[in-house]
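>>> 3D model of this:
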Amino acid sequence: MNNTLKCVNSAGAVVGTTSTSSRNHEGSDTTHYARPGHLPIYADLLFTAPSAGTYTCGMYGYTASTSLDGYYLTAVATGTWLEVSDTNQVGARWWQNPACSSTGTSSTCTYVGAGTSTAWVFYNDGTPVHKWNAAANATSAQALATLELTTCYTGTASCKSAIDAYERPRGTNAVVDVRFEFIQLDPTSHTCRTTSTATSRKTIRDDAHHYVANFSLTGVPIDPTCGTRTFIMRIFVEHVSGNPIKIDGVQSTTSLTNGIAMNIF
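The predicted structure is shown next:
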């Protein structure tokens, strides 16, 4: 199941980046959802209009499966929603990591658990280290991130063959530790103040195969003693056990792992 956010212009053409979060439904009787049978998927998108005009933004649900046609999923009323800012988010910034094809063969894909145990998304994964400057009159900041992970079990078509030696049978699953950090820098571009989520342990089931972790940091202080209002964003991912993990990236114009920083006035 894919939850996609995209915006189109008056001619119906997609404008800017499309954001998608994906996960396989594990069945109505699964014990791995907060509510049995309900598959929650969240996605974020920062849309920047290229010019003045009318744009329509929406949330779309679809499946990429071609192997079956006798199933269906239902978007549940009141539990399905799209929240949009009613003001221009002046100075906001969007992060996305490098391209990584569905088959995982792109040279810019990032793997953990296949010779490398850790990665810093948006920091040492080939992404340019973007420095974001909070507005001079901002009182604090907000940071959001979506991290999409895919398990690499024996026989999967989603990972490159070079990591076959690390793959285990389907059902082994994978365990990772993740943490989201938003770091204010000093004038030498070193860390002055770090605001982060607690490190959390995630079990990515091979049955789900694709797994989405969502992060949010609100009311991030802008410390005047740091000497700058400059921040960097990164997500720590450490492989703990089980099958290797692919960190999903951009597929064509669709972003699967991304982040947003916003000013709070």
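>>> for the rest of this, base every contact and every neighbour count on C-alpha atoms.
Fine.
>>> ok, the nearest residue to Lys131 once chain neighbours are set aside - contacts?
Distance criterion Cα to Cα, 6 or more residues apart in numbering; nearest residue to Lys131, sequence neighbours excluded, is Ile232 at 5.2 Å. Residues in contact with Ile232 (Cα atoms under 8 Å, 6 or more residues apart in numbering) are 129-132, 182-185.
>>> dump the residue contacts of the closest residue to Ala138 other than its chain neighbours.
With sequence-adjacent residues excluded and distances taken as Cα to Cα, 6+ apart, Ala138 is closest to Phe265, at 4.5 Å. By Cα under 8 Å, 6+ apart, the residues touching Phe265 are 137-140.
>>> go on, Cys7?
By Cα under 8 Å, 6+ apart, the neighbours of Cys7 are 14-16, 18, 47, 55-58.
>>> and Thr127, how far is that from Ser102?
Using Cα to Cα, to the nearest Å, we find Thr127 at a distance of 19 Å from Ser102.
>>> mind listing what's buried along stretch 56-63?
Using 16 or more other Cα atoms under 10 Å as the test for burial, stretch 56-63 gives 57, 59, 61.
>>> just stretch 237-245 next, same as before
237-240, 242-245.
>>> now the residue lying farthest from the centre of the chain: how far from Met233?
Distance to the chain centre peaks in the chain at Thr225, reaching 31.4 Å (criterion: Cα atoms, centre = their mean). When distance is defined by Cα to Cα, Thr225 is 20 Å away from Met233.
>>> what's the answer for Gly126, then?
According to Cα to Cα, Gly126 stands 14 Å off from Met233.
>>> Lys202: neighbour count?
Residues contacting Lys202 under the criterion other Cα atoms under 10 Å number 15.
>>> so it touches Leu149, yeah?
No - counting by Cα atoms under 8 Å, Lys202 does not reach Leu149; the two are 10.4 Å apart.
>>> closest to Asn97 among the contacts of Ile232?
Using Cα to Cα, Val129 comes nearest to Asn97 of those, at 10.3 Å.
>>> that closest one and Phe122 touch, don't they?
Yes - in this structure, Val129 is within contact of Phe122 by Cα under 8 Å, at 6.4 Å.
>>> the two - which one has more neighbours?
Shown here are Val129 and Phe122; by other Cα under 10 Å, Phe122 has more neighbours (23 against 15).
>>> now for the more buried one: which residues touch it?
Contacts of Phe122 by Cα under 8 Å, 6+ apart are 95-97, 128-129, 233-235.
>>> structure for this one too, so we can compare:
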Amino acid sequence: MVAASARNHEGSDTVTYATPGHLPLFADLLFTAPADGTYTCVLQGTAYSSLTGSYHLTAVAGKTWLEADDGDRVGAGWWQNPACESADSGGACTYVGTGPARRDAWVFYDDGTPSRRWQAHPDAVSVSAQANLELTTCYHGTASCATAMQAHPRGKNAVVDARFEFIQLGTTGHACRTHSTTARRTVTDDAHHAVGYSFLTGLPVDPACGTRDFLMRIYVKHVSGQTVKIDGVQSGVTSLTNGIAFNNFG
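The predicted structure follows:
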């Protein structure tokens, strides 16, 4: 299993970084061992560029790490959306924007992701959920979007609203308790690929709902600017948009 986050570096003088010149990236992965044994986890950083010159990444001491929980996260669940190759020559990706793109979309819900319910453990006192949503701007001439989705020249940028929801279902299969967090995101054409992180922690499991079943989804609505692609699984293995649910026992 592979999970990744990507973003173009916007330069040392950008105003979008908390620390000038320092671009933080986080990639979360829930690994389920197929059998008892010893497994190796790797944190890999790669610099890609079609421009001439020498480019590199620097692992900053004290600020670069691979953090792993070697305890058994009993009953944890993993979501990832469908295949979406970089150039999307097969038209498999989901887009939100203008023209032929959708105006909005539900990630993990109506984007071709297999329908999935997650059941909280009977002994869990609460649950937590998190998700990484990676978006790519589709400016004219990019190699990362279908040609039909390229509506504006580079520099237009994009604004989207995103709402992360973790829903406890009732006995009829409909929403009983909805937990959510929202964010308005600007994705610049300089960044081009940009991942956003959402968290909902310590959510109570309401016994009045009659089930311990939960549904995860992310609502994405285009506000202005470039059409954006919702990145998915690439090369059949690398997940760029994904979610995790946990049981909390203490």
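>>> could you export the contacts of Phe265 of the first structure as JSON lines, including distance to His32 of the first structure?
Shown next, in JSON lines, are the contacts of Phe265 of the first structure (distance: Cα to Cα, whole Å):
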{"residue": "Asn137", "distance to His32 of the first structure": "44"}
{"residue": "Ala138", "distance to His32 of the first structure": "40"}
{"residue": "Thr139", "distance to His32 of the first structure": "40"}
{"residue": "Ser140", "distance to His32 of the first structure": "36"}
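>>> most neighbours, which of these?
Neighbour-wise, the contacts of Phe265 of the first structure (other Cα under 10 Å) top out at Ser140, 17 neighbours.
>>> what's the counterpart of that residue in the second structure in contact with, if anything?
In the second structure, Ser140 of the first structure lines up with Ser126, judged by TM-score structural alignment. For Ser126 of the second structure, the contact set (Cα under 8 Å, 6+ apart) comprises 202-205, 247-249.
>>> give me the subset of those lying in strands.
Among the contacts of Ser126 of the second structure, the members found in strands (DSSP state E) are 202-204, 247-248.
>>> filter those to the buried ones?
203, 247-248.
>>> what do we get in the second structure for Ser106 of the first structure?
Ser106 of the first structure maps onto Gly90 in the second structure, by TM-score structural alignment.
>>> can you map out the strands along the second structure?
2-3, 77-80, 94-96, 104-107, 118-119, 126-137, 158-169, 175-187, 193-204, 213-225, 228-230, 238-239, 242-248.
>>> quick one: these as JSON lines, columns for distance to Ser50 of the second structure too.
What follows is those, written out as JSON lines (distance: least, Cα to Cα, whole Å):
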{"stretch": "strand 2-3", "distance to Ser50 of the second structure": "23"}
{"stretch": "strand 77-80", "distance to Ser50 of the second structure": "29"}
{"stretch": "strand 94-96", "distance to Ser50 of the second structure": "24"}
{"stretch": "strand 104-107", "distance to Ser50 of the second structure": "30"}
{"stretch": "strand 118-119", "distance to Ser50 of the second structure": "42"}
{"stretch": "strand 126-137", "distance to Ser50 of the second structure": "17"}
{"stretch": "strand 158-169", "distance to Ser50 of the second structure": "23"}
{"stretch": "strand 175-187", "distance to Ser50 of the second structure": "21"}
{"stretch": "strand 193-204", "distance to Ser50 of the second structure": "15"}
{"stretch": "strand 213-225", "distance to Ser50 of the second structure": "25"}
{"stretch": "strand 228-230", "distance to Ser50 of the second structure": "21"}
{"stretch": "strand 238-239", "distance to Ser50 of the second structure": "21"}
{"stretch": "strand 242-248", "distance to Ser50 of the second structure": "27"}
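>>> please name the nearest non-neighbouring residue to Ser115 of the second structure.
Once chain neighbours are set aside, the closest to Ser115 of the second structure by Cα to Cα, 6+ apart is Tyr109, at 6.7 Å.
>>> and for the aligned residue in the first structure for that neighbour, the neighbour number?
Correspondence of Tyr109 of the second structure to the first structure, assessed by TM-score structural alignment: Tyr123. Tyr123 of the first structure is flanked by 17 other residues according to other Cα under 10 Å.
>>> and Tyr123 of the first structure, how far from Leu149 of the first structure?
Tyr123 of the first structure sits 17 Å away from Leu149 of the first structure, going by Cα to Cα.
>>> can you check Ala143 of the first structure too?
Counting by Cα to Cα - Ala143 of the first structure and Leu149 of the first structure are separated by 20 Å.
>>> repeat for Gly16 of the first structure
Distance from Gly16 of the first structure to Leu149 of the first structure, by Cα to Cα: 23 Å.
>>> quick one, which of those two is more surrounded?
Legend: neighbour count by other Cα under 10 Å for Gly16 of the first structure and Leu149, higher for Leu149 (25 against 16).
>>> show the contacting residues for the more buried one.
Taking Cα under 8 Å, 6+ apart, one finds 210-212, 245-248 in contact with Leu149 of the first structure.
>>> which residue in the second structure lines up with it?
Checking TM-score structural alignment: Leu149 of the first structure goes with Leu135.
>>> the spatially closest residue to that match that is not a sequence neighbour: how many residues sit nearby?
Spatially, and ignoring its direct neighbours in sequence, Leu135 of the second structure is nearest to Ile230 (4.9 Å; Cα to Cα, 6+ apart). Residues lying near Ile230 of the second structure (other Cα under 10 Å) number 23.
>>> enumerate every residue touching Ile230 of the second structure.
So Ile230 of the second structure contacts 93-96, 133-136, 241 (Cα under 8 Å, 6+ apart).
>>> now, the most widely separated pair of those residues?
Maximum distance among the contacts of Ile230 of the second structure (Cα to Cα): 15.2 Å, for Val96 and Thr241.
>>> so between the two, which is more surrounded?
Taking neighbours as other Cα under 10 Å, Val96 of the second structure and Thr241 compare with Thr241 leading, 28 against 23.
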